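1. attaching a predicted model along with its sequence, questions to come.
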Amino acid sequence: MIAVSDLPGAHRVRLTWRLFAPRRWPAWAAVAFLRASLYLPLGARVGIANVLGGLYYRGNAKRRRIAATNIRLCFPQWTAERQERAVREHFRLAALALFHMAVVWWGDERTLDRCLRVTGLEHYEAARAAGHNIVVLHCHCVGLEASLVLSRYFPYVGFAKPLKDPVLDFVMTRGRERFGGRVFAREAGMRPLIRAIKAGFGASYVPDEDLGPKESVYAPFFGVPAATLPTLGRLVRLTDAVVIPCFTRFLPDGGCELWLEPPLTNFPTNSAIGDATAMNTAIEQAVLKMPEQYLWTMKRFKTRDTGHSLYD
């Protein structure tokens, strides 16, 4: 296997003097707050997250409406009270995710082992022992950042969209690569990821977002037609890989669980819609284990075959 440092297409960040300009100080203050949170007891972090989550819920009406619309569409069997409770809980957990990012980016081995529980690694090890290339399927959820700890266990690469703020982009990228993994910029396209998979790296893939009609097919997500990227099937065909689903969820004690599942069977299928449907089904099954924790604040159903937005 080639060294991860030799992989072309990686997103490069450097610490330069321009990152310390006065207009960047608020970003550094936010970073310092997160870094300092590691020294708080877990219960205190949960308490602060409860307050921040409430402020986020009350202060961002746009995201609140998006989350409410998504949950209403995906869980129509819930009462209005249950749906509203899920929206509020989602915002609380989104705030808690900030403190878990600090654990992933800076926590020592003891802190990581105490706050993050990883199960199902045997599925990855068995697939690798059988000689398979591996794509790790994730979904957008509040605890997604915790998936980066997989690079503690095996060589791991993935995509990221560079942040507009250079300070936050620097800190986030360094945090994501601290265990030896590598981050590719989304703008680099699929070629670096394909090259890495063929070289034996586990590759993170998070395809469950609406990127418009050009590259998407319509596949059901909780029974709602959703513009879905069928790229996972093409990626598997190009790399002769298996797909191992891997998801994260916050636990009632404030910790986080990351679990890997057996490889998808009969995948890829014989059609793009079949691939997209199988992928959405795997994600649905994970969401049902943590229904408040999916990233309901993103416009998952933005592109409609009817042409009418659900978020107006």
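-> Here it is on my side, so go on.

2. okay, CA-based contacts and neighbour counts for the rest of this
-> OK.

3. ok so F184 is a strand residue?
-> Yes - assessed with DSSP: H, G, I helix; E, B strand; the rest coil, F184 lies in a strand.

4. for comparison:
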Amino acid sequence: MLALYRLASKWPLGLLHALGALLGWLTWLASPTYRRRFAQNSARAGYRFAQVRAAVAHAGRMALETPRLWFGAPVPVQWDGPELIEAAYAAGHGIVYLTPHMGCFEITAQGAALRFGATHGPITVLYRPARQAALAQVLATARQREGLETAPTTLTGVRQMIRALRAGQAVGLLPDQVPPEGQGLWAPFFGQPAYTMTLAARLLQQTGATPLLAWGERLPRARGYCIHLQPFPEALSNDLDTAVAQINRAMEQLIAQNPGQYLWGYGRYKTPRKVAS
């Protein structure tokens, strides 16, 4: 599998995005379950299909651009709001990047590591270890890069992220990712109860880090990406339930800026999986 990823990484980004768009639509047409979940999730959020149909192709682009981002030559990256990062580092309490399943979330961590890692230390990103050995090898190799560290979704990984924040560094996670049972709570997401991680809120409450909303827009005609940064829209509550709901609202507001690049087919409202004892 690693050899296949390395082969695909040499293809032009435009070709990968074109094939990815085709893959996205073929998947949508071939899978009634995926179509139904896509339609239900976007309708819950108040969007008509015409407003989100671009997300069908973007899901496929995300899948096929990944080898290029992991193993290929650098891609063009623009920035919107990098001064927010400098201000957050100047505050001295670290940064928690909050990124939904929107656009190219791989490029946000890579871009931050490349631009700020040498000056301010690495960015530590949360990841779920792959169950398949072949894929685990790909992930382990892909994310070994300057300025980027990974933390598994375990107690050890959480401690690693806390240490990074207390050292004034940055961490990144996807707060709309459904955590395992016992690691989240039910909170509204577009008006529907969704099992939501508490980790993002706990990291912010325990360390006083600066929360920044971040997402990587996939630019048209394979011109690269634009990393958008925004301040958290309100003061985070000290109450955990309230803080989790606030983070969900912030993700909703971010998604509303470009619903055509959100992964509406993601199982956001699924029942959390049990952790093996």
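-> Cool, the structure landed. Computed from a prediction, not measured in an experiment: that's the story for all the values here.

5. now what about the TM-score between them?
-> Here the TM-score for the pair of chains, by TM-score structural alignment, normalised by the length of structure 2, is 0.84; 264 aligned residues with a CA RMSD of 2.4 Å.

6. give me the distance between H228 of structure 2 and S9 of structure 2.
-> Using CA to CA, to the nearest Å, H228 of structure 2 is found at 25 Å from S9 of structure 2.

7. structure 1: which residue goes with N258 of structure 2?
-> Here N258 of structure 2 is matched to M290 in structure 1, going by TM-score structural alignment.

8. go on, T124 of structure 2?
-> Applying TM-score structural alignment, one finds that T124 of structure 2 aligns to V157 in structure 1.

9. helix or strand right after the helix or strand encompassing its match?
-> V157 of structure 1 is located in strand 156-160, with elements delineated by DSSP states H and E. Once strand 156-160 of structure 1 ends, the next helix or strand along the chain (criterion: DSSP H and E) is helix 166-176.

10. which part of structure 2 lines up with that following helix?
-> Matched against structure 2 by TM-score structural alignment, helix 166-176 of structure 1 falls on residues 133-143.

11. ok now the matching stretch, how far from the chain's centre?
-> In this view, stretch 133-143 of structure 2 has its centroid 18 Å away from the chain centroid, taken as CA atoms, centre = their mean, to the nearest Å.

12. mind listing what's buried in that stretch?
-> Burial within stretch 133-143 of structure 2, assessed by neighbour count using 16 or more other CA atoms under 10 Å, is assigned to V138, L139, A142.

13. same check on stretch 282-294 of structure 1?
-> Across stretch 282-294 of structure 1, burial judged by 16+ other CA under 10 Å covers A282, I283, E284, A286, V287, M290, P291, E292, Q293, Y294.

14. who touches it?
-> Contacts with stretch 282-294 of structure 1, where a contact means CA atoms under 8 Å, 6 or more residues apart in numbering, come from 86-87, 89-90, 93-94, 138-143, 221-222, 245, 247, 249-250.

15. go again with 7 Å.
-> Stretch 282-294 of structure 1 is contacted from outside by A86, E89, H90, L93, C139, H140, C141, V142, F222, F247, R249, using CA atoms under 7 Å, 6 or more residues apart in numbering.

16. find the pair from the residues you listed with maximum spatial separation.
-> Within the contacts of stretch 282-294 of structure 1, L93 and F222 form the most distant pair, 21.7 Å apart (CA to CA).

17. which one of H228 and S9 of structure 2 is surrounded by more residues?
-> More crowded of H228 of structure 2 and S9, by other CA atoms under 10 Å: S9, with 21 against 18.

18. setting aside sequence neighbours, what's the nearest residue to that one?
-> R68 (3.8 Å; CA to CA, 6 or more residues apart in numbering).

19. what residues are up against the one you found?
-> A8, S9, K10 are the contacts of R68 of structure 2 under CA under 7 Å, 6+ apart.

20. would you map the strands across structure 1?
-> Counting by DSSP state E, structure 1 has strands at residues 116-119, 133-137, 156-160, 182-185, 202-205, 217-221, 224-228, 241-250, 256-260.
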